[in-house]
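J.: okay, sequence plus prediction incoming.
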Amino acid sequence: MVHDVAIIGAGVVGCAMARRFARAGARVLLLERGADILSGASKANSAILHTGFDAPPDSLELRCMQAGYQEYLTIRHAMNLPLLDTTALVLAWSETEAARLPDILAQAHRNGVADARALTRAEVLAREPRLAASVHAGLLIPGEAVIDPWSAPLAYATEALRHGATLCFGATVQAASFDGAAWLIDTTRGRFGARLVINCAGTHGDHIEALFLGRSHFTIRPRKGQFVIYDKAAAALLGAIVLPVPDDRTKGVVLTRTIFGNLLVGPTAEDQPDRDRATVDPEALTALMQRAETMIPALKNMPVTAVYAGLRPASDAKHYRIHAEPGRGFITVGGIRSTGLTAALGIAAHVFDLCALPDTAPPPQPPPMMPNLAEHLPRDWQHPGYGEIVCHCELVTRREIEAALHADLPPGDFGGLRRRTRCAMGRCQGFGCHARLAELTAGHLTPPLALPRERRNG
């Protein structure tokens, strides 16, 4: 079978792309080398729905972010996708940073974020009394919000499935050839054909482009970001997302509540050659915590629940690298950095318009309803018949575990199960629930979770 579209990479952009093309009636193939969606860069981010107030004016990134923002708001109720309406504050902690705020505000207004406004020090502290008194001034960005970073792409991929898309995991692309009408793609899962290939391979995007075309028009320079997750009690110390005054290289360290009821600080910005492995560094994590505790002194008494690191597919230029190869049925979507979660739906719409495929939309399918993982909304354990609490730290029920394992798109590995349910993501990081999870998931995950020796021996 020759597919209309083969999408390489099932991160958030690849999942949104599959949804957009499948809804239009295209025969879609989504190839992912990992065992599940979000196996690469997309699994680790700050989960902020951005307004685009600080995006480069008149840029493709800005257009995609704002289109994605609006589409998310349009579809989220039908898919049960949560939103924590926090607002954001851009805070200056020195006179030098305060002097840059008027330019950031002017840029926000130019970008169409008309409700952004300046705040005095007194106004900042009135809104966020737990902040350190050393803050100088700030900007209020009312439209910024926090979302679930994993349920949204899962919803996109599930909707693509319901419209006939094929998802193939463990499919590392090894070779490709173009016969003038279609691509033949050799993978570790076999050979596939497609008239159009869309490269959404994240940190390997330049390598995939070179494999298909013989050269790449950009270079990925992986950037590691480390995060610290404070205990749930810390979330009461902050209402808004706290953003720094950015520099030319990075948006800087963010403090924000999470949709799951914790407080997050991060990311760092460290360039590295390794495209697949992001490790945590105690010194960097200590520096993050010290920075957070400088901004909110009460954090000094708060325990840390978890730390993690992720990679962003930064490139050799600070803009999206979306490029269509004329006459060869190949489009690269590269260099999608920290704004990809917000922009994904907008990027998918932009790429669909680039390739001018006919929109032969089949009869509409009911949108998938995602299980709620947000702490500020009713959770499954609050409803009768949940069976048992499997993960006591995050109050994850047996009913939630079993629903995830038997969903349209079940998890392929333990990481996928965690992202679908929040199991093993709390204070004990799975110490208390691992054995029970191994029993419940037997035969479902690769590799399987190991049972304790005493249970293996009966």
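T.: Yes, it's here. Every value quoted in this text rests on a predicted model; they were computed, and no experiment measured them.

J.: for the rest of this, base every contact and every neighbour count on C-alpha atoms.
T.: Will do.

J.: residues in contact with I220?
T.: Neighbour list for I220: 203-206, 313-316, 335 [criterion: CA atoms under 8 Å, 6 or more residues apart in numbering].

J.: alright, now check it against this:
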Amino acid sequence: MSLTPVSPREDLFDVAVIGAGVVGCAVVRRFALAGAKAILIEKGADILCGASKANSAILHTGFDAPPSSLELALIRAGRQEYLEIHESRNLPLVRTGALVCAWNDDEAERLESIAETGRANGIDGLTLLSGAEARRTMPALSDRLAAALEVRDEHVIDPWSAPLAYLSEAVALGARFLRQAELLAGRFDDIWHLETSAGPVSARAVVNTAGLHGDTVDERLGFAPEFRIKPRKGQFVVLDKAAARHVPRIVLPVPTEITKGIVVCPTAFGNVLIGPTAEEQEDRNRAAVDARTLQALLARGSEIVPALAGMPVTAVYAGLRPATESKAYRIFVRREKRAITLGGIRSTGLSSALGLARHALELHATFAAPLAPPQTAPPVPVPNLAETRERDWQRPDHGEIVCHCELVTRREIEAALESPVPPGDFGGLRRRTRAGMGRCQGFYCHARLAEMTKGRLATPLAVDAEDRNR
């Protein structure tokens, strides 16, 4: 479903953004703020149906990004804008800091090089620590720790409310959101004629933010392939909230050429996350979990923080990252056809999204007429889901508690369903409210949620089994 039906005869958009992950939501917001008539096109029932729904929720500094790279510049720009806007949009920032932990002498020797890269990248707050010094900042760390690099300004955010806030702001400025609209083909003859499964869309320019399908979308727009998506699966384990007292900081490994490695970190929701793995696969649509890998993650987490041994598991899930044949972002502009591709945005996409959006607008200005920003653009706050701020259940007259594990109120669920960007499926409802994401994973509240959402989701809750098990 779309928020408003699109009539191709009446609507010529300045820009069509294809793919409603975190980058797409940030891009459509930036264009709407600049005064563009914009539409966000998504083949799924809701935002964050692809890679963006599964990540470690870290707001990166860019300390380990390639020096002088575009990725570094965009991470820093995106991070800075998030810091500037998060309070006015009611988005959390959990100031944890991070420790890059070395578990042997070889890794310890590499910490100095990582620190040098971070300083060259303009990152402050980097301190080399001995194992004993690092444990004083986080006593639960294993006494096998050899050394660590403290990165003071790596923090944790809510990975789902941020893109919702970006899109909500865009919609408030007049942008449109077209769901269940897979791009089938595109033709350019001074304007773009986009054929989607929900009908045609016309736009003066397009921005491809399709993530795991970025190369496919480029081909459907008629461009020769300049990169190939090579999906990289990451499996995660989410531990019970009781584990949080042992993990007040982000614990990072010494990275390899392939992956940043297994992270142990707190979440904004009061849990502890262990993951991700880095597994190459061909399937772009399904990321399955397997018991052996999950047990290995639990074992590794317990090696890093022994107090986590035997801690109850709240959830397990897997996500896919849109890796390519290059570690660099794959950004292309075709000025003669007024098209921009933001591809290969891997694990740093949550941090760089706002920077990528500004970059896309700058690229757009090289081939398009100037835009006229609206006179006013008030911020659009979103409901808070973080444990570090007041939740709805703590406020007067909250009424029925529907999800007792996560203390989600009926008022929160109704507000999500009636919001300007309502959920399209159960996964979207979960990400907006956390209903069904606690210890029982919806076992007790599922029937009540099915009753409340009957006829209000594009994909009915009762048949949305795959997302229910995430």
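T.: Okay, I see it. Just so we're clear, the structure is a prediction, and the values are computed from it rather than from any experiment.

J.: what's the TM-score here?
T.: Laid over one another, the chains give 0.97 as their TM-score (TM-score structural alignment, normalised by the length of the first structure), with 450 aligned residues with a CA RMSD of 0.9 Å.

J.: before we move on, the earlier item: list buried members of the contacts of I220 of the first structure by neighbour count.
T.: 203-206, 313-315, 335 (16 or more other CA atoms under 10 Å).

J.: between the residues you listed, which is closest to I8 of the first structure?
T.: The closest of these to I8 of the first structure turns out to be G205 (CA to CA; 9.0 Å).

J.: quick revisit: which one among the buried ones among the contacts of I220 of the first structure gets closest to H109 of the first structure?
T.: Nearest to H109 of the first structure among those: G335, at 25.6 Å, using CA to CA.

J.: aligned to that closest one, what sits in the second structure?
T.: Taking TM-score structural alignment, G335 of the first structure has G344 as its aligned residue in the second structure.

J.: now swap in S94 of the first structure and tell me
T.: Using TM-score structural alignment, the equivalent of S94 of the first structure in the second structure is N104.

J.: repeat that for R275 of the first structure.
T.: Superposed on the second structure with TM-score structural alignment, R275 of the first structure falls opposite R284.

J.: sec struct for the closest residue to T279 of the first structure other than its chain neighbours, please.
T.: Distances taken as CA to CA, 6 or more residues apart in numbering place A309 nearest to T279 of the first structure, at 6.0 Å, with adjacent residues excluded. Assigned with DSSP: H, G, I helix; E, B strand; the rest coil, A309 of the first structure falls in the strand class.

J.: the alignment partner in the second structure of A309 of the first structure: what's it in contact with?
T.: In the second structure, the residue paired with A309 of the first structure is A318, using TM-score structural alignment. Applying CA under 8 Å, 6+ apart, we find A318 of the second structure in contact with 54, 233-236, 287-289, 470.

J.: V247 of the second structure contacts G270, correct?
T.: No - taking contacts as CA atoms under 8 Å, V247 of the second structure lies outside contact range of G270: 10.2 Å.

J.: comparing these two, which residue is more hemmed in?
T.: V247 (23 against 17; other CA atoms under 10 Å).

J.: what sits against the counterpart of the more buried one in the first structure?
T.: Aligned by TM-score structural alignment, V247 of the second structure pairs with L238 of the first structure. With contacts defined as CA under 8 Å, 6+ apart, L238 of the first structure is in contact with 128, 130, 256-257.

J.: and the helices in the stretch 51-200 of the first structure?
T.: Remark: helices assigned in the stretch 51-200 of the first structure by DSSP state H, counting those that start in this stretch are 60-79, 95-110, 121-127, 151-162.

J.: tell me which other helices or strands the shortest one touches.
T.: When contacts are defined as 3 or more CA pairs under 8 Å, 6 or more residues apart in numbering; DSSP states H and E, helix 121-127 of the first structure sits against strand 137-141.

J.: off-centre distance for the strand it packs on?
T.: In terms of CA atoms, centre = their mean, to the nearest Å, the centre of strand 137-141 of the first structure is set 25 Å apart from its chain centre.

J.: mean shift of that strand relative to the second structure?
T.: Averaged over the aligned pairs, strand 137-141 of the first structure sits 0.4 Å from the second structure after superposition, using mean CA distance after the TM-score superposition for the first structure.

J.: between that strand and helix 95-110, how big is the angle?
T.: Here the directions of strand 137-141 of the first structure and helix 95-110 differ by 20 degrees (axes from the mean of the first three to the mean of the last three CA atoms, to 10 degrees).

J.: which stretch of the second structure lines up against strand 137-141 of the first structure?
T.: With TM-score structural alignment as the criterion, strand 137-141 of the first structure aligns to 147-151.

J.: what does the matching stretch contact?
T.: Contacts for stretch 147-151 of the second structure (CA under 8 Å, 6+ apart): 97-103, 108, 111, 115, 125-132, 134.

J.: weed out the non-buried ones from these.
T.: Using 16+ other CA under 10 Å, the buried members of the contacts of stretch 147-151 of the second structure are 97-103, 108, 111, 115, 126, 128-132, 134.
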